[in-house]
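Novice: Have a look; sequence and predicted model below, questions after that.
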Amino acid sequence: MEIRAELTGVVWQVLVSIGEEIAGNQDVVILESMKMEIPIESERGGKVKEIKVQEGDFVNEGDVLVVVD
């Protein structure tokens, strides 16, 4: 499963690490857009396989942030 950015912004914080088991509805990344912090959450649980972004990266709506098995 790919977790994608819901809006355009800057990656403010990555909350997970590769290999970590996460739960459904768990926040994985926080984006900053227009001075607001927007948490992006996983739709379902699984193991974090890949993190495609780093803190400070600019992302567009639809960009893949995290890949979960």
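Specialist: Received the coordinates, thanks.
Novice: From here on, just use CA atoms for contacts and neighbour counts.
Specialist: Fine.
Novice: Would you confirm that residue 65 contacts residue 7?
Specialist: No. Using CA atoms under 8 Å, residue 65 is not in contact with residue 7, being 11.6 Å away.
Novice: who's more crowded, these two?
Specialist: For residue 65 versus residue 7, neighbours defined as other CA atoms under 10 Å are more numerous around residue 65 (20 against 16).
Novice: structure B:
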Amino acid sequence: MAQIDVKTEITGNVWKLLVKENDTVSEGDTLMILESMKMEIPVLSPEDGIIKGLNVKEADTVTENSVVAIIEA
């Protein structure tokens, strides 16, 4: 099984987590929503798999290219 790092594309705050560890996700599912400059930006699953790790919690600040989740595909 491959391990995939899910990274952010922007700097912002984690507004809402929509998954938890061991959840099954499909490619394109929204994993979390970031807030940046009053805009909501979804972080999408790049592949089908199982969430093996969440590196953030709600209200955390992330920078561009931060690894926020790990998916086992």
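Specialist: Yep, that arrived. As the structure is a prediction and not an experimental result, all values here were calculated from the model.
Novice: Grab the most central residue of the first structure for me.
Specialist: Nearest to the geometric centre of the first structure sits residue 29, at 3.5 Å (CA atoms, centre = their mean).
Novice: ok, it - contacts?
Specialist: Contacts for residue 29 of the first structure (CA atoms under 8 Å, 6 or more residues apart in numbering) come out as 11-16, 39-41, 65.
Novice: mapped onto the second structure, which of the residues you listed hold?
Specialist: With both residues aligned by TM-score structural alignment, their matches' CA atoms under 8 Å, the contacts of these that the second structure also has are 11-16, 39-41.
Novice: Return the member of the contacts of residue 29 of the first structure nearest to residue 50 of the first structure.
Specialist: When the contacts of residue 29 of the first structure are compared for distance to residue 50 of the first structure, the smallest value, 8.6 Å, is given by residue 65; criterion: CA to CA.
Novice: aligned partner of the closest one in the second structure?
Specialist: The equivalent of residue 65 of the first structure in the second structure is residue 68 (alignment by TM-score structural alignment).
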